[in-house]
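Enquirer: let's see this in three dimensions:
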Amino acid sequence: MDERVVLGLLIAAGIVLPGVANYALNAAGAPTVGSIVWAVGYASMVLVVWFGWIRPLDLTGPGGGTEP
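Expert: Okay, here's the model as predicted:
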């Protein structure tokens, strides 16, 4: 599967699944637990995206230029 598709599915799942769990827990009468589940799920998705796609990027500028 294309890496861009995997990234898109991961981001969608990291937002949708914790959001649905939050909604279900709020409807069941546990809003605090729902908020915790949403925050942990979203933060986990952010960490996976950071370590899997953003961190390995080489974001350095050009080297060896004629800088004053």
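
Enquirer: switch to C-alpha atoms for all contacts and neighbour counts from now on
Expert: OK.

Enquirer: quick check: the closest residue to Tyr42 other than its chain neighbours vs Leu59, distance?
Expert: Spatial nearest neighbour of Tyr42, chain neighbours left out: Gly14 (5.5 Å); criterion: C-alpha to C-alpha, 6 or more residues apart in numbering. Distance of Gly14 to Leu59, given as C-alpha to C-alpha, to the nearest Å: 25 Å.

Enquirer: run this one through as well so I can compare:
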Amino acid sequence: MVSDKTAFAVVLATGVIIPGLAKYFLSAAGYPALGTIIWVTGFGTMVFVVWYLWIRPLDITGPVGSE
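Expert: Predicted structure coming up:
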């Protein structure tokens, strides 16, 4: 099984590299708008996956104050 740190690094890398390369090649081929749409969709998906798998489950509530 892959450790959480490795999975996190893979998700971050693929969420930045693959959409970035797609944007570069589509822009170079004359489709800059499509490249931007692909990049925003890929990066946004990566942000959602990171939030859903690693940030959402965290219990980040502070201590209950005494009155």
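
Enquirer: TM between them?
Expert: The TM-score (TM-score structural alignment, normalised by the length of structure 2) is 0.92; 66 aligned residues with a C-alpha RMSD of 1.0 Å.

Enquirer: more crowded one of Gly14 and Leu59 of structure 1?
Expert: More neighbours surround Gly14 than the other of Gly14 of structure 1 and Leu59, with 21 against 8 (other C-alpha atoms under 10 Å).

Enquirer: now that one: which helix or strand?
Expert: Per DSSP states H and E: Gly14 of structure 1 is located in helix 3-27.

Enquirer: for the residue lying closest to Leu12 of structure 2 once chain neighbours are set aside, which residues are in contact?
Expert: Spatial nearest neighbour of Leu12 of structure 2, excluding adjacent residues (C-alpha to C-alpha, 6+ apart): Met46 at 6.8 Å. Counting by C-alpha atoms under 8 Å, 6 or more residues apart in numbering, Met46 of structure 2 touches Val11, Leu12, Gly15, Val16.

Enquirer: map the last one across to structure 1 for me.
Expert: Put plainly, it is Val16 of structure 2. Superposed on structure 1 with TM-score structural alignment, Val16 of structure 2 falls opposite Ile15.

Enquirer: enumerate every residue touching the spatially closest residue to its match that is not a sequence neighbour.
Expert: Taking C-alpha to C-alpha, 6+ apart, and ignoring the residues beside it in sequence, Ile15 of structure 1 has Tyr42 as its nearest neighbour in space, at 6.1 Å. Taking C-alpha under 8 Å, 6+ apart, we find Tyr42 of structure 1 in contact with Gly14, Ile15, Pro18.
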